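Undergrad: Everything below, folded, please.
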Amino acid sequence: MVNKQNNTKYEYSPPLFSRGIFLIQIFLNKYVYDKKTYILILISVLPLLTIGNIHQPGIEDYVDLIGPISIFTFIIMPLISLILGVTAISDEKENKTISQLLARPVRREEIVISKWITIMIIGLIITTINSTILYLGFYILLPGSISLLGNLSVLLGTWMYLGLWFGVYATIFLFVGVFLDKNAIGLGLAIAYFEAFFGQFIFGAFSGNSPFSVANHIYYIASEFFLSDYISFNIAKFEPISSVLVCIGLVFGFLFLAAFTMRRKDFP
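TA: You can find the predicted model right below:
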């Protein structure tokens, strides 16, 4: 006769797939009612405020779109990735809901992976909405600057580019949020805004576009696969497939580190 008192909580838990779906539903509901989600959508309007006509000699009604696009890509996108990635687990710790999750018949790595899937879903939705708002903003505020239907391929390519950007950086920030109990946001900011600087300008000072910059690899992939008709970029001695493997390695590597750290973490 089996002694039920010696059985662990996992012996009576639902199947792995059911546990994962259950966790994802819980996490998605939190983001739906979280003000932070809607704030991250609204900040996409900020680049549109920088649009203006810049008159250059010999050019009438010259419109500079580089400014708003750069703000969106290099400031707002890292910020969205940082906030969703770092706070994925740290919010659970601050709200003391992590103890409730750990009391359920689920493993710690399942919590991390389910949380990762959730922020990927939310992040892709937010970045899709944000880039669409930016695209429509250009069309409305600057009539004639873009063709609404003629540039749909640009919009689709931008969705994939930003999705890749978010997926890589948010996974790195997820690990930071699990690993650090304090100052996770500070370290995340350092990674988001100084990684490209050091990778590009320090390590890449004598080699052009540096392979040490994660942003370079993402931009290289976009220039080859998503936006090849509009931008050109390369990394010395690197093939596009190598950059793809680098990004895949970063995602799965940091996801593994986050799950491994979660298993060994002590929570009050």
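Undergrad: CA atoms for contacts and neighbours, from now on please.
TA: Noted.
Undergrad: so what does the helix or strand where residue 254 lies touch, helix or strand wise?
TA: Taking DSSP states H and E as the criterion, residue 254 maps to helix 240-263. Packing contacts for helix 240-263, counted by 3 or more C-alpha pairs under 8 Å, 6 or more residues apart in numbering; DSSP states H and E, involve helix 108-141, helix 152-179, helix 214-221.
Undergrad: who wins for proximity to residue 188 among those?
TA: Nearest to residue 188 among these is helix 152-179; the distance by C-alpha to C-alpha comes to 6.1 Å.
Undergrad: what angle sits between that closest one and helix 214-221?
TA: 150 degrees (axes from the mean of the first three to the mean of the last three C-alpha atoms, to 10 degrees).
Undergrad: just to revisit the earlier point, so which of the helices and strands packed on helix 240-263 gets nearest residue 257?
TA: Nearest to residue 257, of the helices and strands packed on helix 240-263 and by C-alpha to C-alpha, is helix 152-179 at 6.6 Å.
Undergrad: buried stuff in the closest one?
TA: Buried residues in helix 152-179, counted by 16 or more other C-alpha atoms under 10 Å: 154-155, 157-179.
Undergrad: To compare with the earlier structure, here is another sequence to fold:
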Amino acid sequence: MSQTINGKTTTKAKPSSTSKSPIIIRQARLWEGYRIGEIAAKTYYDTPLTNFLAPYREKYPADYLRAFTERSQARLFNPRFITFVACEASNPSYAIGYASFLRLGDDEGAKKHLASRKSLWLWALSWLFWAYCKVLEFAIGDKSAEPKATAEFRSLGASDDEKYWNNVPERKNRWHAGSVVVGTEFQGRGIGKQLMAEVIRRAESEGVCVGLEASGPGEYMYRSVGFQLLGRFNDRSQVIDKGSVGGIMMWTPSSWETKQSHQEK
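TA: Here you go, the predicted structure:
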């Protein structure tokens, strides 16, 4: 079955959105960066943030898609990241959603995670892929994006990072959700919650929090799995969700609640 995504036609088999096949969650394979980026590029295509960062994507669809696939593949090579994909049991090789989580800090949990991911061949692949991306960036760049908008967005994000994460010592060691995306036609089946359960289990066992930046549509789902809002975005709100809802959110392990209860006594 062929499909067209942002002007690019592929021939990969696509599961039916009306399928009742059970959902399975598995760790992403190293070569799945293209499919993961494809999901993100399609799902985010008409969002306010994409309108701001990639205003020329309609004219340069290949550049737009490549930017997502390169980021997704880079995360698969980065030892601090772990990525999970959601698939239907009837087609377990075809991802319909994904979540990438970054382990920050230098506590025992972080060291254990890094030890399980570090290897010479993974380092070599990561370096080669980095070099490949740099060559492409120098040779052709990303014509779908607006560089000034990207720089502005990163600058605005840095102030939120300082306020909610970098200046709070107990949040230094944490898991952070880089992105959690479910293909539009597969939403409403609890897939996002199943993906988040993977990082919540790890964070609970390690006694660390989980942080993320939620869009308006994502805020309700994150609240439903125990996240609390730390604060609304600063000036980024006009870019991410036009000032409606969304913001910086955090999930805390039960060990934190126990510790706070003892301190109150």
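Undergrad: where does the TM-score land?
TA: Superposed pair, TM-score by TM-score structural alignment, normalised by the length of the second structure: 0.28. Supporting alignment: 139 aligned residues with a C-alpha RMSD of 6.6 Å.
Undergrad: sorry, back to before: turn the helices and strands packed on helix 240-263 of the first structure into CSV, including distance to residue 98 of the first structure.
TA: Compiled in CSV, these are given as follows (distance: least, C-alpha to C-alpha, whole Å):
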stretch, distance to residue 98 of the first structure
helix 108-141, 9
helix 152-179, 12
helix 214-221, 31
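Undergrad: among these, which is nearest residue 38 of the first structure?
TA: Per C-alpha to C-alpha, nearest to residue 38 of the first structure of those: helix 108-141, 8.6 Å.
Undergrad: Quick one: list the elements packing against the closest one.
TA: On a contact count with 3+ C-alpha pairs under 8 Å, 6+ apart, helix 108-141 of the first structure meets helix 16-32, helix 35-42, helix 77-94, helix 152-179, helix 240-263.
Undergrad: Please tabulate these in TSV and include distance to residue 111 of the first structure as additional columns.
TA: Formatted as TSV, those follow (distance: least, C-alpha to C-alpha, whole Å):
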stretch	distance to residue 111 of the first structure
helix 16-32	7
helix 35-42	20
helix 77-94	9
helix 152-179	11
helix 240-263	8
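Undergrad: looking at those, which is closest to residue 192 of the first structure?
TA: helix 77-94 (5.7 Å).
Undergrad: Buried residues, the closest one. List them.
TA: 77-90, 93.
Undergrad: Can you tell me what sits against that helix?
TA: 40, 98, 112, 115-116, 119, 123, 127, 162, 165-166, 169-178, 181, 184-185, 188-189, 192-193, 267 (C-alpha atoms under 8 Å, 6 or more residues apart in numbering).
Undergrad: so who does residue 167 of the first structure touch?
TA: Residue 167 of the first structure neighbours (C-alpha under 8 Å, 6+ apart): 120, 251.
Undergrad: Tell me how far it lies from residue 252 of the first structure.
TA: Residue 167 of the first structure sits 11 Å away from residue 252 of the first structure, going by C-alpha to C-alpha, to the nearest Å.
Undergrad: got it, and residue 172 of the first structure?
TA: From residue 172 of the first structure to residue 252 of the first structure the distance is 10 Å (C-alpha to C-alpha).
Undergrad: ok, now residue 88 of the first structure?
TA: On the measure of C-alpha to C-alpha, residue 88 of the first structure and residue 252 of the first structure end up 17 Å apart.
Undergrad: just residue 240 of the first structure next, same as before
TA: 19 Å.
Undergrad: Tell me which of those two has more neighbours.
TA: Higher neighbour count among residue 240 of the first structure and residue 252: residue 240, with 18 against 14, using other C-alpha atoms under 10 Å.
Undergrad: wait, that one sits on residue 216?
TA: No: the pair residue 240 of the first structure / residue 216 is not scored as a contact, 11.2 Å apart, by C-alpha atoms under 8 Å.
Undergrad: Which stretches in the stretch 51-200 of the second structure count as helices?
TA: For the stretch 51-200 of the second structure, the helices defined by DSSP state H, counting those that start in this stretch cover 61-77, 108-117, 120-139, 147-161, 191-206.
Undergrad: Fine by me, thanks again.
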